[in-house]
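Enquirer: I need the structure of the sequence given here:
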Amino acid sequence: MTAARQSLTALSMMLALIVTSCNLALAQKAYDTGASDTEIRIGNIMPYSGPASAYGVIGKTEAAYFRMINASGGIRGRKITFISYDDAYSPPKTVEQARKLVESDDVLLVFNSLGTATNVAIRKYMNEKQVPQLFVASGASKWNDPKDYPWTMGWQPSYQDEARVYAKYIMKHNPDAKIAVLYQNDDFGKDYLKGLKEAFGDKAAMIVAEEAYETSEPTIDNHIVKLKAAGADTFISITTPKFAAQAIKKAAEIAWTPMQILTNVSASVGGVMQPAGYENSQGILSAAYLKDGADPQWDKDPGMQKFIAFLKKDYPEGNRLDGATAFGYAAAQTLVKVLELCGDDLTRANVMKQAANLKGFVPDTLLPGITINTSPTDFAPIKQLRLMRFKGEKWELFGDIISSSLSN
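Expert: Prediction:
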């Protein structure tokens, strides 16, 4: 063989190897609509207006977190395009926005959209389209149904589990309590109320008064007056932030001083307790799974230091006292973890597969001892809580971590 022919043969072999390597690299990458070599398109729906607009902070925090990820190179070189729309906490509007995200904006998934009734309105559509409805921002127990809705997964603890924790606390510390319940007249309020009654069991008669309110009501003052008139000495407020603050203020105005229990979704210092008045909020009980940005005990905590650094550099308008900020940060961090686990297989099926295989993941703002765990048969990532009591200008944790398995 001549030298020239040897060179040509060697060159041909090199070219063949290059082509083979390229083909292998291409074969290892898999994309669905919304993903490519350079981009990952994520949809989101938030109540930036309307009765639950206080939660809009979550979407703004997530947008800032993804900008931070992009500034540091993205996820395996892919930049996140975060498309977030306002639904004003209105289910019909949620349906409209979900269709826009999936059919016009071509997102890979819809992430952390807020609200129980609003997410119920799009769950069937998302599953029919086989688009992940991932880490729903609602504690309804129905998000943990991988058999019937394999494309929908929750994120935060179940409302029913949280309600059971409160019921157990009341039965232990005040077994003769006369309980008044204010609840939002939708899937959020009803799911929570169901958990309460199931936990009380044959002692459900302890609930002497129930008042349901509509999110369209400008004020819930009249409901608070009725609950006081029922002679209750214990008040459970199953409310979103606007109405939670109103309830605390009105109870103080009419000199009603029951033991108050406030659902976790409205336990924000900056979003509820401060507007309601610190002087009116003393002694209120709730439960937590996230660190409180108002609590100096976390000042030297490595995770909280990362969170504060993020606020200073990437989200300076963010309020560390608002629990929704810590929530949005942790949820966004969880999604980034899932996308990293996906590697170069950014198909919708693989997104759900990785989301259903999280083991011991700990976002920076989760309380110590609480971890995120999922499986193909368990779509409830967070199942642990700690009780807390409001004192001064912050929440004080007490007792041990309570898992849902212990609160049933």
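
Enquirer: switch to C-alpha atoms for all contacts and neighbour counts from now on
Expert: Noted.

Enquirer: buried sites along the helix or strand containing V338?
Expert: Using DSSP states H and E, V338 maps to helix 323-342. Across helix 323-342, burial judged by 16 or more other C-alpha atoms under 10 Å covers 323-342.

Enquirer: please apply the same query to stretch 390-404.
Expert: 390, 393-397, 401-404.

Enquirer: how far is that stretch from where the chain is centred?
Expert: Mean-position distance between stretch 390-404 and its chain equals 19 Å (C-alpha atoms, centre = their mean, to the nearest Å).

Enquirer: ok so, going back, next helix or strand past the helix holding V338?
Expert: Counting by DSSP H and E, the next helix or strand C-terminal to helix 323-342 is strand 345-346.

Enquirer: what is that next one packed up against?
Expert: Applying 3 or more C-alpha pairs under 8 Å, 6 or more residues apart in numbering; DSSP states H and E, one finds that strand 345-346 contacts strand 30-31.

Enquirer: what's in contact with the lengthiest strand in the chain?
Expert: The longest strand of the chain (DSSP state E) is strand 394-403. The set of residues external to strand 394-403 that reach it, using C-alpha atoms under 8 Å, 6 or more residues apart in numbering, is 165, 269, 292, 294-295, 369-370, 383-390.

Enquirer: here is a second sequence; please produce its structure as well for comparison:
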Amino acid sequence: MLDRAIRVVALTFIAAAALTTAATAQKKYDPGASDSEIRIGNIMPYSGPASAYGTIGKAQAAYFKKINDEGGINGRKINFISYDDAFSPPKAVEQARKLVESDEVLLIFQSLGTQSNSAIQKYMNARKVPQLFVATGATKWGDPQNFPWTMGWQPNYQSEGRIYAAYILKNFPNGKIAALWQNDDAGKDQMKGLRDGLGDRAGMIVADKSYEIGDPTIDSQIVALKDSGADILTTWAAPKGAAQAIRKVAELGWKPVYFIGNVSTSVATVLKPAGIENARGIISTAYIKDPTDPVWKDDLGIKTWLTFMDKYFPDGDKTNNNNVYGYATAQTMVQVLKQCGDDLTRENVMKQAASLKGFTSDVLLPGIRINTGPNDYFPIEQMQLMKFNGTSWELFGEIITGEVGH
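Expert: Down below sits the predicted model:
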């Protein structure tokens, strides 16, 4: 009888120990994660030549506050630590080191700019800290073999260039193309996509000019491109440069078929400064809903976003699609953290980021889905063409998938 009692007590202890071990095994943390919080780092150009993008970080901070007010993610609150790099690569390196070594964040999310991300990419991968959903469409962010800790989010620039090329070949097969591009990996990627998409018709590009993001003006480049005799213009520029180009083209009385990169389609930060009337007829691409487009006035997703803006980011501009972008990226980040469950290791964060299947956001265009895999670090690869009608952007044509191989 005593033996049996001892056996029962022993079995109880073994069972309890097993449960404790199981519970402990279920929770795994790296620096930046605990039972109560998840620390996320971010680097944005709140000042400097690309400060128009700074509102993205503010929209993300607002969305994470909303998530925290709703109880957090699996009971953990997000501590979002966002620093300014003024769009300066050396400053980005300084801020990345501070986030990883001093703030001990779990990951860096949505650091903005091709040059800034290029400057921190090797450091992040050497430290094995996720550089997740970077805010730039350079193709180099989809290279899991060489940089397994870096992943993009938005459609890559080469895909966008190919989409414009296909449209030009179909509708303006005898056109002469002039191109303005930012002298960095982003601009080079976009030009490569355009040339590759034109294939043996790449000779249609009769002139191209580069510019530096810090240049005070791009007037001389636009004048030279007009003088080339081109009747099609593509500009790959950050918001300030894009606005200057639109204004200068109008001043010169030049009327080319005009394409601008989708990173500079904001009515608030590009088209209004350029002069709305000067932007009529411009073509670009989209993958997120534009809150200024009347087609979405009764859309549930945009209504949800507007409610969010009213409550959590009342100072934010509701005509600025950068605030839609910030919301969509934050929703994607939250989905990854939900999938992580109680395994909040950096390795599992990357594993879950590479395991998104058919995920969408309130504000992605209908039919666009986020899909990733261990060898597919390009979350969004679909876009739709759109044209500015003088008031808002109007979508046209089908959803197009970029053709850049992985």
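
Enquirer: what TM-score do the two superposed chains give?
Expert: Laid over one another, the chains give 0.96 as their TM-score (TM-score structural alignment, normalised by the length of the second structure), with 405 aligned residues with a C-alpha RMSD of 1.9 Å.

Enquirer: sitting in strands, which of the contacts of strand 394-403 of the first structure do you find?
Expert: Those of the contacts of strand 394-403 of the first structure lying in strands (DSSP E): 384-390.

Enquirer: re earlier: mean per-residue distance, the longest strand of the first structure to the second structure?
Expert: Compared with the second structure after fitting, strand 394-403 of the first structure deviates on average by 0.4 Å (mean C-alpha distance after the TM-score superposition for the first structure).

Enquirer: list the buried ones in the helix or strand just after that strand?
Expert: Beyond strand 394-403 of the first structure on the C-terminal side, the first helix or strand identified by DSSP H and E is helix 404-407. Of the residues in helix 404-407 of the first structure, 404, 407 count as buried by neighbour count, 16+ other C-alpha under 10 Å.

Enquirer: how about the helices in the stretch 101-250 of the first structure?
Expert: Per DSSP state H, counting those that start in this stretch, the stretch 101-250 of the first structure carries helices over the ranges 116-129, 159-173, 187-200, 221-229, 241-253.

Enquirer: of those, which is nearest I45 of the first structure?
Expert: helix 116-129 (9.3 Å; C-alpha to C-alpha).

Enquirer: in the second structure, which residues correspond to that closest one?
Expert: Aligned by TM-score structural alignment, helix 116-129 of the first structure falls on residues 114-127 of the second structure.

Enquirer: stretch 66-76 of the first structure too?
Expert: Mapped onto the second structure with TM-score structural alignment as the criterion, stretch 66-76 of the first structure occupies residues 64-74.

Enquirer: same check, this time on stretch 37-53 of the first structure
Expert: Alignment of stretch 37-53 of the first structure against the second structure: residues 35-51, by TM-score structural alignment.

Enquirer: start to end distance for that stretch?
Expert: Start-to-end span of stretch 35-51 of the second structure (C-alpha to C-alpha, to the nearest Å) is 35 Å.

Enquirer: between the buried residues of stretch 390-404 of the first structure, which sits nearest K203 of the first structure?
Expert: S404 (20.6 Å).

Enquirer: what's the average distance of the helix or strand harbouring E62 of the first structure to the second structure?
Expert: Secondary structure from DSSP H and E places E62 of the first structure in helix 56-71. Once the two are superposed, helix 56-71 of the first structure sits an average of 0.6 Å from its aligned residues in the second structure (mean C-alpha distance after the TM-score superposition for the first structure).

Enquirer: please identify the buried residues of that helix?
Expert: Buried, per 16+ other C-alpha under 10 Å, within helix 56-71 of the first structure: 56-70.

Enquirer: just to revisit the earlier point, in the second structure, what stretch matches the longest strand of the first structure?
Expert: By TM-score structural alignment, strand 394-403 of the first structure lines up with residues 392-401 in the second structure.

Enquirer: then stretch 96-107 of the first structure?
Expert: Taking TM-score structural alignment as the measure, the second structure aligns residues 94-105 with stretch 96-107 of the first structure.

Enquirer: so what touches the matching stretch?
Expert: For stretch 94-105 of the second structure, using C-alpha under 8 Å, 6+ apart, the contacting residues are 31-33, 38-41, 43, 81, 83-85, 106-108, 120, 129.

Enquirer: what's the counterpart of F200 of the first structure in the second structure?
Expert: That one, F200 of the first structure, aligns with L198 by TM-score structural alignment.

Enquirer: buried ones among the contacts of strand 394-403 of the first structure?
Expert: Judged by 16+ other C-alpha under 10 Å, buried ones among the contacts of strand 394-403 of the first structure: 165, 269, 292, 294, 370, 383-390.

Enquirer: which one of those is nearest T215 of the first structure?
Expert: Nearest to T215 of the first structure among these, with distances taken as C-alpha to C-alpha, is V269, at 21.5 Å.

Enquirer: contact partners for that closest one?
Expert: Counting by C-alpha under 8 Å, 6+ apart, V269 of the first structure touches 294, 321-323, 393-394.

Enquirer: same thing but 7 Å
Expert: Listed by C-alpha atoms under 7 Å, 6 or more residues apart in numbering, the contact partners of V269 of the first structure are 321-323, 394.
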